[in-house]
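In: Prediction below, plus the sequence it came from.
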Amino acid sequence: MRTRAAVLWPGQSTWSTEEITLDPPASGEVLVRLVATGLCHSDHHLLAGGYPGMRLPMVGGHEGAGVVEAVGPGVRGVRPGDHVVLSVPVPPCGACAACLGALPHLCERGALTGTGFQISDGTARHHARGGDLGVFVFLGTFAEHTVVHETSCVVVDRAIPLEIACTMACAGTTGWGAVLNTAEVRPGDLVVVVGVGGIGANAIQAAQFAGARAIVAVDPVPFKRAVAARLGAVAAAPSLADALSVVRDMTEGRMANHVIMAAAVGDGRQLESALALVGKRGRVVVVNVHSADENVATVSLRNLQSLEKQVVGCLAGSWDGRRGIGFLADLYLRGRYDLDLVVTRHYDGLDALPQGYRDQADGAVVRGVIRLSDGS
């Protein structure tokens, strides 16, 4: 079939929105008509060359939701007409050491991400200009249609609007998982969330859900600090330096229990400031993506050792994305998860991608979403 997609070609630094051809789903695969896709900064990172191991050309996008239109042989988990949110970061194999150790988000299949080809057989279903296209994170949601493995599909209730449900795929599962799984926030903890984008906005809601006694948001943009307050943050600061006195006063010098680093782009120079915000056995969770060649960060090793402070990385919320999406969908249906405060702007069609990312860079949105078709 023919459809449209936003493709990153070798040597280019802009998305090329064009017609592509799409093969039918093979064994274990699903054809999905995308209804909406979120604008995650990781896709902009790809555009800027931040993933040098990725094979180009590649269809971007990994935060998507849509309607199943067809299934390949052997598919049992979904059927045509199902509403699905697409799961990241990788369809887990269920058999490698990571999967058997209850760490499916670290499945060894992740080593194949750079090819962008189908996880089932290593070949392409997406094609353009006479060649094969990869798809970002095995999904390629910057498209009107895509073919994915059935284990990337999570069926959700039709009562959940797909044009906001798409953000559960990455921002939702990552933000909530960083708090619940990686940080392991407990009732009574004080949590600092750095960056009030899609992930940070979800992290604030997760911290409140986990019983945090107070949440402090850090973001240089006044609009985002205001959103943080509506989500449950009791205080907000424009920088890590400004947050230091806020947290010190709130805790009589004991400092925070957790800092969630959820800025659009990571900066190793901020790690010492983040560690200064936590007290004894405090944990800093690094969620934001760093440059591939960034390998230096300065910290006080004495404080790290003598106060038993911790720095922990977080990929995709440290959990199986399918489980995370199911959890969040249930919370939404019970009125305990506010997606309308996370998705602050919608755009129509793939041609709006550049504007959406300009708005993100300007701090004008928490999470932007591209509408691609109707949700019926």
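Out: Yep, it's here.

In: Please make it C-alpha for all contacts and neighbour counts, starting now.
Out: Noted.

In: residues near Ala299, how many?
Out: Heads up, residue 299 is Val, not Ala. 17 (other Cα atoms under 10 Å).

In: Wait, it touches Leu271, no?
Out: Yes. In this structure Val299 lies within contact range of Leu271 using Cα atoms under 8 Å: 6.7 Å.

In: Which element, helix or strand, includes Tyr332?
Out: For Tyr332, the enclosing helix or strand under DSSP states H and E is helix 321-333.

In: got it, and Thr37?
Out: strand 29-38.

In: centre of the chain versus that strand, how much separation?
Out: 16 Å (Cα atoms, centre = their mean, to the nearest Å).

In: which other residues reach that strand?
Out: 24-25, 61-73, 75, 141-150, 162-164, 166-167, 367-375 (Cα atoms under 8 Å, 6 or more residues apart in numbering).

In: And stretch 181-189, how far out from the chain middle?
Out: 20 Å.

In: Please, where are all the helices along the stretch 151-300 of the chain?
Out: 162-165, 171-177, 198-209, 222-231, 240-251, 271-276 (DSSP state H, counting those that start in this stretch).

In: now those helices as TSV including distance to Pro354?
Out: Formatted as TSV, the helices of the stretch 151-300 of the chain follow (distance: least, Cα to Cα, whole Å):
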stretch	distance to Pro354
helix 162-165	19
helix 171-177	20
helix 198-209	18
helix 222-231	21
helix 240-251	30
helix 271-276	31
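
In: how about the residue lying closest to Ala128 once chain neighbours are set aside, what does it touch?
Out: Excluding the flanking residues, the one nearest Ala128 by Cα to Cα, 6 or more residues apart in numbering is Ile20, at 4.9 Å. Applying Cα under 8 Å, 6+ apart, we find Ile20 in contact with Arg2, Thr3, Arg4, Ala5, His126, His127, Ala128, Arg129.

In: Please flag which of these sit within strands.
Out: Arg2, Thr3, Arg4, Ala5, His126, His127, Ala128 (DSSP state E).

In: Generate a ChimeraX selection restricted to the buried entries among those.
Out: Burial among those is assessed by 16 or more other Cα atoms under 10 Å; the matching ChimeraX selection reads:
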select :4,5,126,127,128
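
In: Check it against this one:
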Amino acid sequence: MSTAGKVIKCRAAIAWEANKPLVVEEIEVAPPKAHEIRIKICASGICHTDDHALGAHMAGMKYPTILGHEGSGIVESIGEGVTCVKPGDHVIPLCSPMCMKCKACVHPDSNFCIKNDVGKNVGLMLDKTSRFTCKGKMIHHFMTSSTFTEYTVVDEFAIVKIDPKAPMDQVCLIGCGFSTGYGTVLNTAKVKPGTTCAVFGLGGIGMSAVMGCKASGASRIIGIDINKRKFAKAKELGCTDCLDPNDCEKPIHEVIVEMTDGGVDYSFECIGNTDVMVSTILSSHYAYGSVNIIGVPDQHARMTVDPMYFLTGRIMNGAFLGDYKAKESFPSLVKDVICKKIDLDALVTHKVPLEKINTGFEYMRTGQCIRTVIEM
């Protein structure tokens, strides 16, 4: 029986309030309105940004909400006027959507659409309403995607069609973690062959950055983390050296400067810690180092730096979603996964059902995983 045009009852993990475990509840998902799409979610990665939102570390967060922004799924139904997909198409919902019309979208050096909800956290569809209800209460959306649910609804500009041959439990990571780390190396820093790199933080984003450094032909890739359990995987993915700052007698940036004759060519901060961001700056070569900030800090965090860090020649970049214009670039990344050019399976260390989502969060918080994927 077709569900098009009808309310769907399904399960979702709801964040009823900040700093509380998610609760799997039965929710009602309304049909898509004009220029909206309802998706049956197949898989969703658990990202640190979800934990930031759950911990009220993101400004303006609204509760209750359905988190999750790293998903893959199949179009169940479409609203009037939708032309980019049809029911049955395999898709990735976009946490950083693109209207492809605004000044930011058409700019060659930007992928941050003016309609993006990142930083605003309105938590609603473009018409300022929600498609989720539970126990008669309206539930907010999250980052234009909300993937911790069996069904979600997104605006037409927040979706991209992908090859149906793609493994859904892997390509969901393209929705955020993988594209963020990998893309920052290729698109933002533009790492050159034969150069040196330092990657601070070996979680899902950091490991993806390591993969990007290797793909770019970097000759030396130094991974930094206080969790030594991650070092074997980091070396498997491309790290030539791994360092635990707690094992060093000197500040970690001094160790890296000595190892690389003045500092690395490219450094990447993949944690969201402002102290580590400063170390990332100082680990790069003072005359020409490229510093790349990827990690999302607490909303109240601030960083104080000496202007001389940059007056000598360093540059610092920030990037969201690896500077990929997702509508244009994600399908080709998916094809690279299908043809084995990119191994996303190496990043998926744990899989859990929706009922075990809080266990998945614990795996992430305690450093037991690279990426945990929820299979619906």
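Out: Yes, it's here. Predicted model, so just to flag it, every value in this text is computed and none were measured.

In: quick revisit: just the ones of the contacts of strand 29-38 of the first structure in strands?
Out: Using DSSP E, the contacts of strand 29-38 of the first structure in strands are 64-71, 145-149, 367-371.

In: Can you give me the end-to-end span of stretch 190-209 of the first structure?
Out: The first residue of stretch 190-209 of the first structure is 13 Å away from its last residue (Cα to Cα, to the nearest Å).

In: Stretch 190-203 of the first structure now?
Out: Start-to-end, stretch 190-203 of the first structure (Cα to Cα) is 13 Å.

In: what does that stretch correspond to over in the second structure?
Out: Alignment of stretch 190-203 of the first structure against the second structure: residues 196-209, by TM-score structural alignment.

In: For that stretch, which outside residues touch it?
Out: Outside stretch 196-209 of the second structure, the residues that touch it by Cα under 8 Å, 6+ apart are 177-185, 210, 213, 218-225, 230, 234, 237, 260, 264-271, 276, 280, 283, 347, 367, 369-371.

In: One more: stretch 90-109 of the second structure?
Out: With Cα under 8 Å, 6+ apart, stretch 90-109 of the second structure has contacts from 69-75, 110-118, 143-145, 154, 157-164, 172, 175-176, 321, 323, 325-327.

In: quick one on the thing from earlier: in which helix or strand would I find the residue nearest to Ala128 of the first structure?
Out: Using DSSP H and E, Ile20 of the first structure falls in strand 16-22.

In: against the second structure, where does that strand fall?
Out: Going by TM-score structural alignment: strand 16-22 of the first structure matches residues 23-29.

In: how big's the offset between the matching stretch and the first structure?
Out: Taking mean Cα distance after the TM-score superposition for the first structure, the mean distance separating stretch 23-29 of the second structure from the aligned residues in the first structure is 1.2 Å.

In: Distance check, Tyr51 of the first structure against Met58 of the first structure.
Out: Tyr51 of the first structure is 12 Å from Met58 of the first structure, by Cα to Cα.

In: Give me the more crowded residue out of those two.
Out: Neighbour tally, Tyr51 of the first structure and Met58, criterion other Cα under 10 Å: the higher count belongs to Met58, 27 against 15.

In: returning to that earlier point: please point out which of the contacts of Ile20 of the first structure the second structure shares.
Out: By both residues aligned by TM-score structural alignment, their matches' Cα atoms under 8 Å, the contacts of Ile20 of the first structure still in contact after alignment to the second structure are Arg2, Thr3, Arg4, Ala5, His126, His127, Ala128, Arg129.

In: which residue in the second structure lines up with the first one?
Out: It stands for Arg2 of the first structure. Aligned by TM-score structural alignment, Arg2 of the first structure pairs with Lys9 of the second structure.

In: contacting residues around that match?
Out: Glu26, Ile27, Glu28, Val29.

In: Of those residues, which pair is most distant in space?
Out: Using Cα to Cα, these reach their maximum pairwise distance at Glu26 and Val29, which is 9.8 Å.

In: Could you find the counterpart of Val135 of the first structure in the second structure?
Out: Per TM-score structural alignment, Val135 of the first structure is aligned with His141.

In: Neighbour count for Glu26 and Val29 of the second structure, which is higher?
Out: Val29 (23 against 16).

In: ok, that one to Ile139 of the second structure distance?
Out: 10 Å.

In: cool, and Ser283 of the second structure?
Out: Taking Cα to Cα, one finds Ser283 of the second structure at 44 Å from Ile139 of the second structure.

In: between these two, who's got more neighbours?
Out: Ser283 (29 against 25).

In: what does the more buried one align to in the first structure?
Out: Ser283 of the second structure maps onto Leu277 in the first structure, by TM-score structural alignment.

In: next one: Ser44 of the second structure
Out: Aligned partner of Ser44 of the second structure by TM-score structural alignment: Thr37.
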